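1. with the input below, show me the fold.
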Amino acid sequence: SLGEKSRALEYFNQALPLLRAVGNRCVEAATLNNIGAVYSYLGENSRALEYYEQALPLFRAVGDREGLSITLNNIGRIFADQNQPEVAIIFLKESVRIRETIRTDNRQLDEQLRQTYITTIEDDYRFLVNLLLQQARIPEAQQVLDLLKLEELRDFTNTRATFTSDGKIRYTDPEQAVLNDHNSLIALGTTILTCEDTNCTDLDRLYRQLEGLKAQYNAQIENFIATIQANRRDDDVFQDLDNLSSEAEDLLIAYQDAGQNAVLIYPFVLEDKLWLVWAAAGGVIGSIEVPITQAELAQTVHHLGRHLKTSGNIQAIQTASQQLYDWIIKPLESELTANEIDHLVFVNDRVTRYIPMAALFDGEQYLLERFQISNVLGLGLTDAIAGFSPLPAVQAELDAIVTQGNNPGVYPGQVFLNRDFTLDNLKTNVLSHNILHLATHAEFVPGRAEDSYILLGDGTTLKTADIDVMDRRLRNLQLVVLSACQTALGGDGGDGTEIAGISSYFLKKGRAKTAIASLWSVNDSSTSVLMQRFYTLLSTGELTQAEALRQAQLSLLYREETADFETRVADSRSLVSVRPRNSAATPTAPGFSHPYHWSPFILIGNGL
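-> Have a look, this model is predicted:
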């Protein structure tokens, strides 16, 4: 009750001078934190923040990491209550970062004690996850959830992936600027505590310095909020409705000239609704409002992604996928039918960029089975490198793709494996080729494009800055295939604005026309099969890149053995309409029919 809270405040305030007199900083810090909690309960957030900020230097001085993390979490929750989720996330992430250091030190404890600690912090982790999902920052949300797992993250055997859920919390550059100023405040507060205890002569100077730092920190918060708002306004990777008409018309005419009936679908995500803007050839345009909030959409996308990435229950996948289908495709079905559409070109926005559109399910079949799908926006590794597993299927993948020496392949080219797969070899040879195929590990770091990379065979990394430096060397590329993990992810936003990812650096003006990349950690064996089949189909010369990828994906979905796939290839060579399914083929092995294997790869750019 309010009366009890008022009495608690009275007792805490009476205790403070006594604790300061005896120099019990640990209990003093806890008391300040408790006073802040009472004011927060009473709705006096400004006063609550004042006491929390007083507690932080004391916790830092006595080395109480748990007290520090609790207080930072409390500060984050106040910003969340004040409808400043972006600021709240900074403090909540810092709280989680500190708690992960505690968990690291707890590893020598028995499992029951470790689980007890996890139980005490789980609600705070989930609060952060919920806030990240509301902001459509799905990769970060998934990583925080991964941190809660008791078991070690799966190793990288048979997976072209590196998980960033390693206990290291990453911050965007604007977040880091706020955190740096706040940490400076805490450090100075600790210095002032020591000075107060010894009556040092610098106390007045330190007080003045503290006042200046507080003003700087407050300005940094305001600048951070302005930056976030500007990022939303200026998200120009895909999200420019003003430029939609002219660019759309050129794109649609190109597909029409190639004999395709394409529609450009633009899911435009707002906090309280989803707009579906669509355009077909001949200036046919329209829009439909779907009453779904960004938070609800993000939760469903996250649910689908969580099951897809772990090769989860197919019923759960189809349930979530059908819900997304009902929101994104079903409102357009009459238009798709009326215009005899056969190619869907998605200009995805924010959280919809995390959706493998091919895996949307209408209750009977996947979207892949009805349409070509694209999006607008040979080197390899087989040996193990420290911290990464070998990828044995890459050798067979490249042998089947590249004609070199005794390898028949399907395209002439060069193969650089393992220690020959270096940045220098890439720079030297890429100019003379039209297709670049990279089969290796990759790491995506949400919110920090500069830290994302593709692993090279000598243990070094290919980063986005390296791709930019190669600019002119990439001008002859028509197609870049990133047969690695999460190569469609990367960038600065962390809320879906980053989905252009590593692939976008290859697609800048004057570079490659098309990229094929993945949305999550892909399986080595199934990816090798998919890529071999994609190039085999593309080499017939009768299929577009988008259709070749689609047919390769269908061959996995339908569990086609070699004979069935050869029939599919023969059909494409003879210009026979490629059959959606061979009903006579009933292989006993499940193969790679699960969407986990075939749906992560998306085509970005020119699908012809």
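2. only C-alpha atoms from now on, for both contacts and neighbour counts.
-> Fine.
3. can you check which helix is longest in the chain?
-> helix 203-233 (DSSP state H).
4. let me know the helix or strand that the spatially most central residue of the chain is in.
-> The centroid of the chain falls nearest to Pro139 when counting by C-alpha atoms, centre = their mean (3.7 Å). Here Pro139, judged by DSSP states H and E, is contained in helix 138-147.
5. to compare against the first, here's another:
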Amino acid sequence: MLRLTHLFLTLACLALPARAEEVPFDYPHMPGAAQEFYETARAGEPTAAYNYVLPLFSETGLTDAERRQMTGWLRAAYNGYDHGDATGVLYAAMAAKLLTTLYSELAEHSFALGWANLCIEALGERWEEQEANLTLGQCLEAAAVALNELSRYGEAIEHAGLARQVYKVFAEDDPLRDFYVANTLMLEANALDGLKRHREAIGVSEDALEIFERMEGAESASVAAITANIGASYWYLKELEPARDWSLRALPLLDRHWGPHSYAPAVVRVNLGLIAFDMGEDEKAMRYAVEILPYIATNPRSSLNNQRWTFELMRNIFARRGQVEKAILFGKMAVNAQQEIRALNQSLPEEDTEGLRAEWSRLYRDLADLMIAEGRFSEAQAVLNMEKEQEAFEFLRRDGEAELRDTVAVLTDSEKSDAEKLAELALRPVEARAAWETLSARLAAGGGTAEEEDQLFLLEDAMAEANAAFEAEVEEFLTAVSFDRRAGFAALFDATGAYQSILEARERPSAILQLAMLDDATHLFLTLPGATVHEQVAVPREEMNRMVFDALQAIEARSPEAQARLHALHEVLFAPIRPALETAGTEVVMVNADGVLRYVPFAALHDGSRYLVEDFAFALYVAAVQTQFSRPPRASESAAGFGVTEAHEGFSALPGVASELETLFTAADGEGVLAGQALLDGAFDTRALRRALRDPPELLHIASHFALRPGRDDDSFLLLGDGTRLPLSELRSSKFRFTGVDLLTLSACQTARGGDGSEIDGFGAAALMGGASAVLASLWPVADAATPILMRDFYAGLYQRGEDKAEALRRAQIAMLHGAGAGEAPGESANRAATALKAGPSAGAVSDFAHPYFWSAFVLMGNWL
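-> You can find the predicted model right below:
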């Protein structure tokens, strides 16, 4: 729950006397600033620059842009003072104190701490001097605010305590002493809430409340703020009625002092929304959340903390309503607010932001859970990876951006449209308020007319109507359901007779396994030549999604748990139909799967003693493409390769790609399997790729980065060697036709994956739709060290051993599972493949690449002959 933390740090800012010192400086005029200092401030006089912006600190409606502009004036003041003079140091420290406050409000807490520390270091030796005492205490308080925002609560309590000690230099009868002591108590209570010591927090807050009420009266802004914080502490204790009562007591006071579309009232409104949600009052919770949106819309930076709570609340409301698409949208927005805070504070070492990451890790986990339940695996993995501070793997991966704190949860095209509509709606009451403030100020200054007063009354009436209309429009927008589940699987399941005709024409015993998830169960339809089998397993869709996701996560992390998770999938997706396959003597299983079941690495499923790859060859059957099963004569010289080895913006270098292409193509050393041409880096551009497709090679091998942005075809792209990005939308266009390519190998990250299991989403399926006969693509980021070994053996099977694609891939995978060591040289793999189907090599030989992560990433799509 949100706590008010920085309301009172600048109430006693002291104006500084003028000093004649010129520092070149030029900033535009700021409305509301002290105009008598403007010209001398522009001339570079530091005290004038300080005094010019000082009145703005008493304003409650500052925008982020105004805060940013104020930092420029104050930095000029800080730099303009003589830091070798005791008075100059004091004045510079006062400027640093105000900079600390501004940067905290802009969520740049690392900068806030830096300026606070400059102030503390400058004045620490002078803490008993009355003149320096107040500034030092306020800098300690400002540091405590930043530390609270970074979830470094123990340090915040220390700084609040130090500030309290500093203020004791004031005389006991000095009212400033009690006022600032109450401030430190407020900060300490916030930190105690962060440490989950909520009863203590309430006690400390009540001590501060008694001081504020005695000094300022029961309806002051200070009393309202501490009252709101007591309500927050009760919410943490899940004592909802006192939490609601304290918060409701604070809200009208804060509205009066701050205005409804401002920081403090927004804090209390989201708190009341959280309380209402926990009381089961979803409609009331949504109304409070909607009331906050105008403040967020006009203060995108200073509202980041508020955004986390507000969007998380809206996510939870929609999730409880069953409106999962809307829940995911607002879950992404909450995560992105957290990501922006992390990015703004990257200058701090990881250990100093670990508390911030850990406290808000739930945003990532909860959003990922929603996505997993909907089968949106790629997005879920991206979100979970963002929460990490470092790469998941020690090997180079073809996975795009490495600085995870800079990334965001990408909105799909439809989500982006929804967010834009919401932002537009949120601005409407703010625009009406701005017009009212302009006219109201004119009348207050005595320059208005009777007609303008009538206009003001009309505008007030219009504002009330605009607010009501805004809430109604937003509610209508938010409750709209945009997600319709498919009514059936007609497009997925073709006629049984059509499938059997496909199977009867195959030389090798084959079968088609169709998999479909319904809400309450998963269905297995097995088509054999002349027979069909149907099995139903009582695994609901959401549970199956979770099983698949957990297995993929375990594989990618190279976890020892991977085998157990793959065994669990075997039991529900393969074991029920395995007896029929074995009775029919099936060697090749074509998998036609629904949703995320397309992402199951069937070759790596484990029956308790061995992997399925040791008994069956697998290929994905893409129902959206009319696959032509044929096997043309193979010529190793009809091959072309493209690769990226150099680093480009947002992408790491891929040194393994050079080795991969040198291993596969003879042009480099005369020992490769393929005799065609391979182009690297700058030679691999759009023109080169289109030129190759004009007279298409039988085999096209591309090794690069592929960035997947689910739901965003224009932002999903293949990285070319010259650094340009070839969007998925363009790859799907008529510019790139793969007709005539018997096999397209995509040695890049997640090219077999889409957003939610859609069979036409992703690079691999797009290439099949573009005319390629077959595609070898990956289910997860591939290991740079292992890929050349697998590819070399795969191509040796095609061009030297005369195997079909499915068998060549199976044997290459078995070879890596049982024999291909990481240090093995090219050429040593010719005799490492399995000698016969069903008779895999001895399990005694285990290579460095035995984990399924290394050998089962690649799947064959389309024509497996």
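6. before we move on, back to that, buried set for the longest helix of the first structure?
-> Buried residues in helix 203-233 of the first structure, counted by 16 or more other C-alpha atoms under 10 Å: 203, 206, 210, 213-214, 216-217, 220-221, 224-225, 228.
7. the spatially closest residue to Asn313 of the first structure that is not a sequence neighbour and Tyr596 of the first structure, how far apart?
-> In space, and not counting its chain neighbours, Asn313 of the first structure is closest to His307: 6.8 Å by C-alpha to C-alpha, 6 or more residues apart in numbering. Distance, His307 of the first structure to Tyr596 of the first structure, using C-alpha to C-alpha, to the nearest Å: 9 Å.
8. hey, where'd the strands end up in the second structure?
-> Assigned by DSSP state E, the second structure shows strands spanning 510-517, 522-528, 531-537, 588-593, 617-620, 639-643, 677-680, 699-703, 706-707, 717-719, 725-727, 743-747, 774-778, 858-862.
9. what packs against the third one?
-> Which is strand 531-537 of the second structure. The helices and strands touching strand 531-537 of the second structure, judged by 3 or more C-alpha pairs under 8 Å, 6 or more residues apart in numbering; DSSP states H and E, are strand 522-528.
10. what stretch of the first structure does the strand it packs on fall on?
-> Taken onto the first structure by TM-score structural alignment, strand 522-528 of the second structure occupies residues 274-280 there.
11. average gap between that stretch and the second structure?
-> Compared with the second structure after fitting, stretch 274-280 of the first structure deviates on average by 1.0 Å (mean C-alpha distance after the TM-score superposition for the first structure).
12. what about that stretch, distance to the chain center?
-> 24 Å (C-alpha atoms, centre = their mean, to the nearest Å).
13. can you name the residues in contact with it?
-> By C-alpha atoms under 8 Å, 6 or more residues apart in numbering, the residues outside stretch 274-280 of the first structure that reach it are 248, 252, 261-269, 285-294, 328.
14. rerun that using 6 Å as the cut-off
-> The contact list for stretch 274-280 of the first structure (C-alpha atoms under 6 Å, 6 or more residues apart in numbering) reads 263-268, 285-290, 292.
15. re earlier: can you list the buried residues in the helix holding Pro139 of the first structure?
-> 138-147.
16. which of these sit farthest apart?
-> Ile138 and Leu147 (14.4 Å; C-alpha to C-alpha).
17. how close does the closest residue to Ala396 of the first structure other than its chain neighbours get to Val410 of the first structure?
-> Of all residues not flanking Ala396 of the first structure in the chain, Ser528 sits nearest, at 7.4 Å (C-alpha to C-alpha, 6+ apart). Distance of Ser528 of the first structure to Val410 of the first structure, computed by C-alpha to C-alpha: 15 Å.
18. list the buried residues in the longest helix anywhere in the second structure.
-> With secondary structure taken from DSSP H, the second structure has its longest helix at helix 413-444. By neighbour count on 16+ other C-alpha under 10 Å, the buried set for helix 413-444 of the second structure is 415, 418-419, 422-423, 425-430, 432-433, 436, 439, 443.
19. same check on stretch 8-21 of the first structure?
-> Quick answer for stretch 8-21 of the first structure (16+ other C-alpha under 10 Å): 9, 12, 16, 19.
20. what residue of the first structure matches up with Asp550 of the second structure?
-> Asp550 of the second structure maps onto His303 in the first structure, by TM-score structural alignment.
21. helices along the stretch 401-550 of the first structure, start to end?
-> Listed in chain order, the helices of the stretch 401-550 of the first structure (DSSP state H, counting those that start in this stretch) span 423-429, 464-469, 501-506, 524-538, 545-557.
22. what distance do you get for the equivalent of Thr540 of the first structure over in the second structure to Asp793 of the second structure?
-> Thr540 of the first structure maps onto Gln800 in the second structure when the alignment is built from TM-score structural alignment. Distance of Gln800 of the second structure to Asp793 of the second structure, computed by C-alpha to C-alpha: 10 Å.
23. could you do Arg249 of the second structure as well?
-> To Asp793 of the second structure, Arg249 of the second structure is 73 Å away according to C-alpha to C-alpha.
24. just His851 of the second structure next, same as before
-> Here His851 of the second structure is placed at a distance of 17 Å from Asp793 of the second structure (C-alpha to C-alpha).
25. and for Gly656 of the second structure?
-> Taken as C-alpha to C-alpha, the span from Gly656 of the second structure to Asp793 of the second structure is 16 Å.
26. among those two, which residue is more densely surrounded?
-> Higher neighbour count among Gly656 of the second structure and Asp793: Asp793, with 29 against 21, using other C-alpha atoms under 10 Å.
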